[in-house]
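> just a sequence and a predicted model for now, questions to come.
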Amino acid sequence: MESKWLAMVLVVLSLGSGLCDGCLEEERFALFQLKPFFEFIDYKFQDLINNIYEKESSSNCCEWERVECNPITRRVTHLFLNYSSNMEIDWYLNASLFLPFEKLQSIFLRGNFITGCVANQGFERLSSKLDKLENLDLSNNHFNNSILASLSELSSLKSLNLAGNVFTRSNPTNGIEMLSKLNNLETLDLSGNRLGNNILSQLDGFASLKSLRLEYCGLEGTLDIQESNNNWMKLKELYLEGNEIESLGSLFHGKEGMKLNKLEVLSLRLNFLNNSVFSSLVELSNLKSLDLFFNKLEGAIYTKGLRLMNLKHLDLSGNGLSGNGFNSSILSSVATLPNLKTLRIDISQCNGLIDLYGLSNLEELYMASNSVAGNDCGFSLQSLGLFPTLKTLSLGGFNINETTMASYSHHSKL
């Protein structure tokens, strides 16, 4: 019996021999090796607005806000080093400093003025030992195309954020397509890099992508795909906000277009798209969210031929939708979307009363009238009687009298 107790004690001692205040001693040492470059690694997340810095009081690095450990093994699994450098000039990272953290799953390095890696000490050094690394955030730094070959060796990556760097239009030998070697990559953010329209063809080989962000990437004019291998079959989310896109061209249809059968979220807000955009969406039958905020939509819209039976969220606000036939053209088109839950829409001109018959499944409605003087734009609250599930109602610029309002004051959900 005593021998069994002795054996258990020896096991406990052997497991704890590498621990230092809850951390593995070698990993605690490695954290302080990072401190000259990430000064605030042992500080709590600072209050950036009030410029308040609070140092960690615990000597247990696993209790620090910027460090997350496995609760059983006490190995470091996540490093949250966003905005943790006090350097305000460009500097080069020695990525091999992360090698001691063999169970590392996530590294967040957002906003640290990093311009590249030390020669022969790039991210490729991590590929052999950090085989659990799935999430890497390098956004809001100063990385350029020279880092791509190094990143392409991190085969375990599932999420890569390169937004807000200085990647540019490139030739086939140093372009974003080098990252297509990352066969497990599911989420890619390239927003805020001036990549141009060619980026779409360069990304065609990313077969595992589920979410892609190309916001503010200098896309312009017509988005035509010369030839597609249809490797975006798994893509569920596509964000193209803040470009200068005038037409989706053959991006989503035609024999060259991407066959995005699983696309559920499409953001096209803050572009130059006109009413013809709807004809480009006919094959996106699984779309659940469509954002067309602040484009060039004008007059009436027609959704005939669209198969958006699963669409739940639609944003048409910030456009010039108008016309005396608002009910019969615009709203009747929207009414063909049977599962719509959220609708945002602005009306630039209308005369008469607007009603919403046919949109009985709405849960949230945000509607604003921007009619100029002389255009009487009213709203029929009686039509809301057909909205048993409505929970949120926002109306701006409409003529709604107190009597009409009182008649709807007892809606059970609002």
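Everything's here; your move.

> going by C-alpha atoms from here, please, whenever you check contacts or count neighbours.
Will do.

> list the contacts of residue 310.
285, 286, 287, 288, 337, 338, 339, 340 (Cα atoms under 8 Å, 6 or more residues apart in numbering).

> what is whichever strand or helix holds residue 368 packed up against?
Residue 368 is part of strand 364-369, with elements assigned from DSSP states H and E. Secondary-structure packing of strand 364-369 (3 or more Cα pairs under 8 Å, 6 or more residues apart in numbering; DSSP states H and E): strand 342-347, strand 392-396.

> quick one: distance of the last one to the chain centre.
What that stands for is strand 392-396. 27 Å (Cα atoms, centre = their mean, to the nearest Å).

> next, the angle strand 364-369 makes with that strand.
Interaxial angle of strand 392-396 relative to strand 364-369 (axes from the mean of the first three to the mean of the last three Cα atoms, to 10 degrees): 0 degrees.

> thinking again about what came up before, which of the helices and strands packed on strand 364-369 sits most buried?
strand 342-347 (a mean of 21; mean count of other Cα atoms under 10 Å).

> just checking, next helix/strand downstream of it?
Using DSSP H and E, the first helix or strand after strand 342-347 is strand 352-354.

> give me the contact list for that following strand.
Here strand 352-354 makes contact (Cα under 8 Å, 6+ apart) with 324, 326, 327, 376, 377, 378, 379, 380.

> what two of these are the furthest from one another?
324 and 380 (15.4 Å; Cα to Cα).

> circling back: next structured bit after the strand holding residue 368?
strand 377-379.

> for residue 160, list the residues it contacts.
Per Cα under 8 Å, 6+ apart, neighbours of residue 160: 135, 136, 137, 138, 185, 187, 188, 189.

> wait, residue 265 touches residue 240, no?
No. In this structure, residue 265 is not within contact of residue 240 by Cα atoms under 8 Å, at 10.8 Å.

> more crowded one of those two?
Using other Cα atoms under 10 Å as the criterion, residue 265 and residue 240 rank with residue 240 on top: 22 against 19.

> which residue ranges of the stretch 51-200 of the chain form helices?
In the stretch 51-200 of the chain, helices defined by DSSP state H, counting those that start in this stretch lie at 148-151, 199-202, listed in chain order.

> below is structure B, check it against A:
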Amino acid sequence: FLLVLHTCASLVPKPRVLRRRKSSSSPNQRFHEQLKSSAFSNWYVEECCDWEGVMCDPSHTRIQRIFFPHLRSASEPWFPNATLFAEFKDLQELELPGNHIGGFISIHAFRELKHLRKLNLRDNSIQNGSNLWWGKYLSLYNLDLSGNNLQGNFPDSLCANLFLKELILSRNNLFGSINSCLGNMVSLRLLDLSENQFNGSFPSLLISNLTNIESLVLSSNEFQGMISLCVFANLSRLSELDISFNHLEVETEMMSPSCSPSFRLSTLSLGGCNVKKIYPWMFHNITSELWLSDNNLTGPFISNFQNITSKLTILDISDNFLRGTLPEDINLNFSELRHLDLSGNSFNGNLPMFFSDQLQMLDLSNNQFQGEIPYSIKSNMSCLLYLGLSQNNLTGDLFPKNSSLPNLRWLHLNNNRLSGTFPYALSKSMELRIIDIQNNELSGELSSYLPVLPKLNILILRGNQFEGQLPVKICQMRDLHLLDLSENDLSGDIPDCVDNVTSWLG
């Protein structure tokens, strides 16, 4: 492949290049075999701009982009020679994600690509970053090395790229403190160092220098200590901030004269940050997503969200210490919600009669709610994909016959006191993957009510009072991988067809 591209070059082909192209089928075939992919089946045509994964300029004379995602399936690392890309003087984007690349031979050849703006090597197998940090690269705009196995400290040589705007090093094994030179990379708009092992004090001073930053993601590291969100107050372009799941204690008050947020965030993620209080500015200065799970929020829901009208689409305050009832007009306070997660608190009382009909994910599990599931949840939420009401004290029937949740994929109602028969109304939910209604008080014959759900993967009905024979129709659910009917009153023989369901065989 690389040799074939080399013969194509990035300029108008000359006769010498054409002659080489005619003899290039053998190297191309060898590379094709190495990748174990059919993506290169059209690489024998003379017009290289028509090759899969190659994009040229409008005149079809210069290769500007090479994009080969997830084409090499071999388990052993691959070490392509970087010199084979050096011919493409006008190359602007080189993307090779998910190809088990372990590194490059002659990495310094990338310096010949004076117009390279984007280098995407994510989800490869690069361990040693020392042969990747090639120093100053004036044209580079985006560098994505996420999802590799990079080890060691934040490299000094990266800081030479003062014009870099997007740096993504997430999902690696980098450790130590953040290099102070990061504060000089003032052109950065996106910095993602999440899911590494960076430690020490949070680099507040360095971050405050990044005045052009728009997206800052430092979650899932080992940073320690107490910080205030005032550190970010003057970053007026900031729209996404994620410092969740470190070892931080974050003070969220930002209403003093010396600490007033100049930004308007779309996303704030402070999960596991020992946050103790919700402040009104969060709803005035955050337009889309607020993630506050695994914190120390306390008190009634109403006192935390009183007089709040928000356009948030995602609110996650799961696994805190909130209590009390939910307001009946919660849908008015949060009319735009698509994702609401209140699980793992101590909320009680009846569920509100109405939630936003735009909800795609509703998780109220692991609380102390009681009473029946509101009719609006059963019948008026056509967008709902995930419904989690498990580990409460809910009673009454599951779903009436006229219920309709056509897009539902995950249903978790286990460990309540729900009664009645298996809800045949779920026959309208043909996208279901998981049904978990174990440990309730459901009864009746499964053969009469269990519908055929062709995409169902997991069905857990244990700990109820179902009776009768195991219905033959379960054999029609070919994607079913887990079926748990234990602790019921089922009787009779297991259908012979079970032996023919290959997805159930180990």
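Thanks, I have it. It should be emphasised that the depicted structure is a prediction, and the values quoted were computed from it without experimental measurement.

> quick revisit: out of the helices and strands packed on strand 364-369 of the first structure, nearest to residue 250 of the first structure?
Among these, strand 342-347 comes nearest to residue 250 of the first structure, with 27.1 Å by Cα to Cα.

> average distance between the closest one and the second structure?
Overlaying the second structure shows strand 342-347 of the first structure at a mean distance of 2.4 Å from the equivalent residues (mean Cα distance after the TM-score superposition for the first structure).

> output the contacting helices and strands for that strand.
For strand 342-347 of the first structure, the packing partners by 3+ Cα pairs under 8 Å, 6+ apart are strand 313-315, strand 320-321, strand 364-369.

> most packed of those?
Note that of those, strand 320-321 is the most buried (mean count of other Cα under 10 Å), with a mean of 22.

> quick one: average offset of that strand versus the second structure, please.
Comparing strand 320-321 of the first structure with its match in the second structure after superposition yields a mean distance of 4.0 Å (mean Cα distance after the TM-score superposition for the first structure).

> in the second structure, which of the contacts of residue 310 of the first structure remain in contact?
Of those, the ones still in contact in the second structure (both residues aligned by TM-score structural alignment, their matches' Cα atoms under 8 Å) are 287, 288, 337, 338, 339, 340.

> tell me which two of those residues sit farthest apart.
Largest pairwise distance in those, by Cα to Cα, is 12.9 Å, between 287 and 338.

> and these two? which has more neighbours close in?
More crowded of residue 287 of the first structure and residue 338, by other Cα under 10 Å: residue 287, with 24 against 17.

> remind me which helix or strand the more buried one belongs to.
Going by DSSP H and E, residue 287 of the first structure is not in any helix or strand.

> could I get the full set of strands for the stretch 151-300 of the second structure?
151-152, 166-168, 173-176, 190-192, 197-201, 215-217, 222-228, 240-242, 247-251, 265-269, 286-291, 298-300 (DSSP state E, counting those that start in this stretch).

> er, the stretch 1-150 of the second structure actually
Using DSSP E, counting those that start in this stretch, strands in the stretch 1-150 of the second structure cover 54-56, 63-67, 93-95, 118-120, 142-144.

> hang on, the earlier thing: okay, the helices of the stretch 51-200 of the first structure in a markdown table with mean neighbour count and distance to residue 168 of the first structure next?
Below are the helices of the stretch 51-200 of the first structure laid out as a markdown table (neighbours: other Cα atoms under 10 Å; distance: least, Cα to Cα, whole Å):
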| stretch | mean neighbour count | distance to residue 168 of the first structure |
| --- | --- | --- |
| helix 148-151 | 20 | 12 |
| helix 199-202 | 18 | 10 |
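
> switch those over to a markdown table; also include distance to residue 209 of the first structure.
Listed next are these as a markdown table, based on distance: least, Cα to Cα, whole Å:
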| stretch | distance to residue 209 of the first structure |
| --- | --- |
| helix 148-151 | 16 |
| helix 199-202 | 13 |
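
> can you pull the contacts of residue 92 of the first structure?
Counting by Cα under 8 Å, 6+ apart, residue 92 of the first structure has contacts 114, 115, 116, 117, 118.

> any idea how far the equivalent of the first one over in the second structure lies from residue 51 of the second structure?
Read it as residue 114 of the first structure. When the second structure is aligned by TM-score structural alignment, residue 114 of the first structure is paired with residue 128. Counting by Cα to Cα, to the nearest Å, the gap from residue 128 of the second structure to residue 51 of the second structure is 32 Å.

> quick one: which of the two has more around it?
Comparing residue 128 of the second structure with residue 51 by other Cα under 10 Å, the one with more neighbours is residue 51, at 18 against 14.

> just to check, that one is in contact with residue 39?
No. Between residue 51 of the second structure and residue 39 there is no contact under Cα under 8 Å: 9.1 Å.

> excluding its backbone neighbours, what's nearest residue 378 of the second structure?
Excluding its sequence neighbours, the residue lying closest to residue 378 of the second structure (Cα to Cα, 6 or more residues apart in numbering) is residue 403, at 5.5 Å.
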